[in-house]
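>>> build me a structure from this.
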Amino acid sequence: MQQVQTVQFEPAVGVGLRHPHYKDALSQPPALQFVEVHAENFYMDGGPALSLLHEVRQRFDVSIHATSLGLGGEQAPPATELRRLCRLVDAIDPILVSDHACFAWHGTDGQRLHAGDLLPIAYNDHALEQFCANVDSVQQVLGRQLLVENLSAYLNWPDSTMGEFEFLQRMCERTGAGLLLDLNNIFVNAVNAGLEPQLEVIRVIASLDARHIGEVHLAGSTPQPEGDLLIDDHGTEVPEPVWRGYEQLLAVLGPKPTLVEWDTQLPTWQVLLEQAQRARRLLRERHA
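A predicted model of the protein is given here:
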């Protein structure tokens, strides 16, 4: 297996950059160390969106977060998707590149169709073999490390033979990829499984090897009545249990690049910055 480039930089705090905040991000004094964008929003040959991203890149470091590779599928990620991602990475030179531990593509009648969602995978040896092969193929094309995000999943496959984070860490060890640890996804899965979410976050953190963690995501979910399914909609501020989990992570695993995600029911730019500033304060307090 060919070595891939692992990007190293000082732990930083950023936010997910969405369209309503472009003007604020470019016009106000920089208050962030990086921003993260969804790769698929910039898969074009030119035009205003890509031009704006180049302008953003002159002001901030950029992390590229993809959703369409389908790393957990039985087939390799579609060549067209991988070419688009590679072209964007070459143009922007991001500090981090990531996707999800999911499958997304299905072949039918000689065509591959995207499910339009991030679908959960089984955690077993067969799935691990294919997952590692897919991650390795992406890293070889990109020539750099890929981070893989743990998923908010609304069902569990009965043929899983290992835990989610055992699976992901074995993948990291075999491929040289990193883990994008989304604390809110752990929280959501715990709530939906009827577990005590704070204890589950602490349990997961204690099981992790700090060397594998390349980035941390903090987000919130719209509260639901007790007993209803909690959906990871990134539609609220980061809830207190997730903040407490982040404090635990800093104490156990050390400082990591941290991103605040907010994708629906978007707040003002200032509110988003306040969430990022809270993360920065915690990071500094733990590692002054």
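>>> hey, let's count contacts and neighbours off CA atoms from now on
Fine.
>>> show me where the stretch 151-288 of the chain has its strands.
Listed in chain order, the strands of the stretch 151-288 of the chain (DSSP state E, counting those that start in this stretch) span 178-182, 213-218, 258-260.
>>> could these go into CSV alongside mean neighbour count and distance to residue 57?
Output for these, formatted as CSV (neighbours: other Cα atoms under 10 Å; distance: least, Cα to Cα, whole Å):
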stretch, mean neighbour count, distance to residue 57
strand 178-182, 25, 21
strand 213-218, 23, 19
strand 258-260, 25, 17
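>>> ranges for the helices of this protein?
22-27, 48-59, 79-92, 125-142, 164-175, 183-192, 197-207, 240-253, 269-286 (DSSP state H).
>>> that older thread, which of the strands of the stretch 151-288 of the chain sits closest to residue 274?
Closest to residue 274 of the strands of the stretch 151-288 of the chain is strand 258-260 (Cα to Cα; 10.1 Å).
>>> would you do the same for the sequence below? I want to compare the two.
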Amino acid sequence: MSAIEPFSGYGLGLRRDHYRDFEAGRVPVDFVEVISENFMVDGGNPLRILEHVRADLPVAMHGVSMSIGSAHGLDRDYLDALNRLVRRIEPLWVSDHLCWTRTSAHNSHDLLPMPYTHQALDLVCDNIDHAQNTLSRPMLFENPSSYLTFPEDEMTEWEFISAMAMRTGCYLLLDVNNIYVSAHNHGFSAETYLAGLPMDRVRQIHLAGHTDGEIKIDTHDQPVCDEVWQLYAKTRDMTGPVAVMIERDDAIPPLPELLAELDAAREFDGACPAMAGA
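Here you go, the predicted structure:
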């Protein structure tokens, strides 16, 4: 499988609230990201709009139901439908989450946490190999937000992700908000987490908001907070050219508000020593 070359640009999620904006004319972004499952159909208006947008912009496909941590393996029908969409859209890349969502008979539609054990690592790597071989391309996998840990854990999350990337050749989608949320919830250092990752495997960054509280919840319904922007600046000091995206899935504001947040990411990168000469 060929490598995923770095792509440097700033994008937004293609959400129903903004379909008309994208149909009306060129939105000032470098790429869009779509939720893969929303377009894994044979026809209909969403797929028509995606093909319209794809004529002008690169598209990243981001899944929520592959269930890469499923002990039952990957669903063949799901992979076949995903592969058809990949061939139709020819995306920048295909990504999903380090989690499980499905049993043999039920899809929870939640991104459920993995135990960080050697047995789970073997399982995840086998599933990633299966998915990448089916799609004939390497994938990106996103670090989760988490609210509990398992007493069986044998390694940290960043050690698990590093080993996963090394064994399978997959790449990483780094969600900075998820790191911030999980660091708060579990009391580890976000900087230690970043230092433990293979940053040369990162191809995309997500920026999002969360709900505050004693336990922070990754809700994607708020603007990016100051602390996540600060962590983003540290992250960009450690990466080369990558795609950066504002991710909003609920309480979606008018498009100009999201574009203003995206401009803030550009401004942070302009002040970032690692990016100043990129």
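>>> quick one: TM-score?
After superposition, the two chains reach a TM-score (TM-score structural alignment, normalised by the length of the second structure) of 0.94; 274 aligned residues with a Cα RMSD of 1.4 Å.
>>> if we can go back for a sec, nearest to residue 30 of the first structure, of the strands of the stretch 151-288 of the first structure?
Each of these was scored for nearness to residue 30 of the first structure using Cα to Cα, and the closest is strand 258-260 (15.6 Å).
>>> what range does that closest one cover in the second structure?
Alignment of strand 258-260 of the first structure against the second structure: residues 244-246, by TM-score structural alignment.
>>> now what about the matching stretch, what contacts it?
If you take Cα atoms under 8 Å, 6 or more residues apart in numbering as the criterion, stretch 244-246 of the second structure is touched by 8-13, 204-208, 258, 261-262, 265.
>>> need the winner for burial among the helices of the first structure.
Of these, the one with the most neighbours on average (mean count of other Cα atoms under 10 Å) is helix 183-192, at a mean of 23.
>>> post-alignment, that one versus the second structure, mean distance?
After superposition onto the second structure, helix 183-192 of the first structure sits on average 1.3 Å from its aligned residues (mean Cα distance after the TM-score superposition for the first structure).
>>> and if you look at stretch 167-174 of the first structure?
By mean Cα distance after the TM-score superposition for the first structure, the fitted stretch 167-174 of the first structure averages 0.6 Å away from its aligned residues in the second structure.
>>> in the second structure, what range does that stretch match?
Taking TM-score structural alignment as the measure, the second structure aligns residues 160-167 with stretch 167-174 of the first structure.
>>> try stretch 140-152 of the first structure
Under TM-score structural alignment, stretch 140-152 of the first structure corresponds to residues 133-145 of the second structure.
>>> what comes up buried for the matching stretch?
135, 138-145 (16 or more other Cα atoms under 10 Å).
>>> any idea how far that stretch is from the middle of the chain?
Distance, stretch centre to chain centre, for stretch 133-145 of the second structure: 9 Å (Cα atoms, centre = their mean, to the nearest Å).
>>> just stretch 22-31 of the second structure next, same as before
The answer for stretch 22-31 of the second structure is 21 Å, by Cα atoms, centre = their mean.
>>> name the residues of that stretch that are buried.
22, 27, 29-31.
>>> now do stretch 66-79 of the first structure
Residues of stretch 66-79 of the first structure classed as buried: 66-77 (neighbour count, 16+ other Cα under 10 Å).
>>> need the distance between the two termini of that stretch.
14 Å (Cα to Cα, to the nearest Å).
>>> got the helices of the first structure as TSV, with distance to residue 98 of the first structure columns?
Shown next, in TSV, are the helices of the first structure (distance: least, Cα to Cα, whole Å):
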stretch	distance to residue 98 of the first structure
helix 22-27	22
helix 48-59	17
helix 79-92	10
helix 125-142	11
helix 164-175	13
helix 183-192	16
helix 197-207	20
helix 240-253	20
helix 269-286	20
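>>> and of these, who's closest to residue 6 of the first structure?
The closest of those to residue 6 of the first structure is helix 125-142. By Cα to Cα, the value is 10.3 Å.
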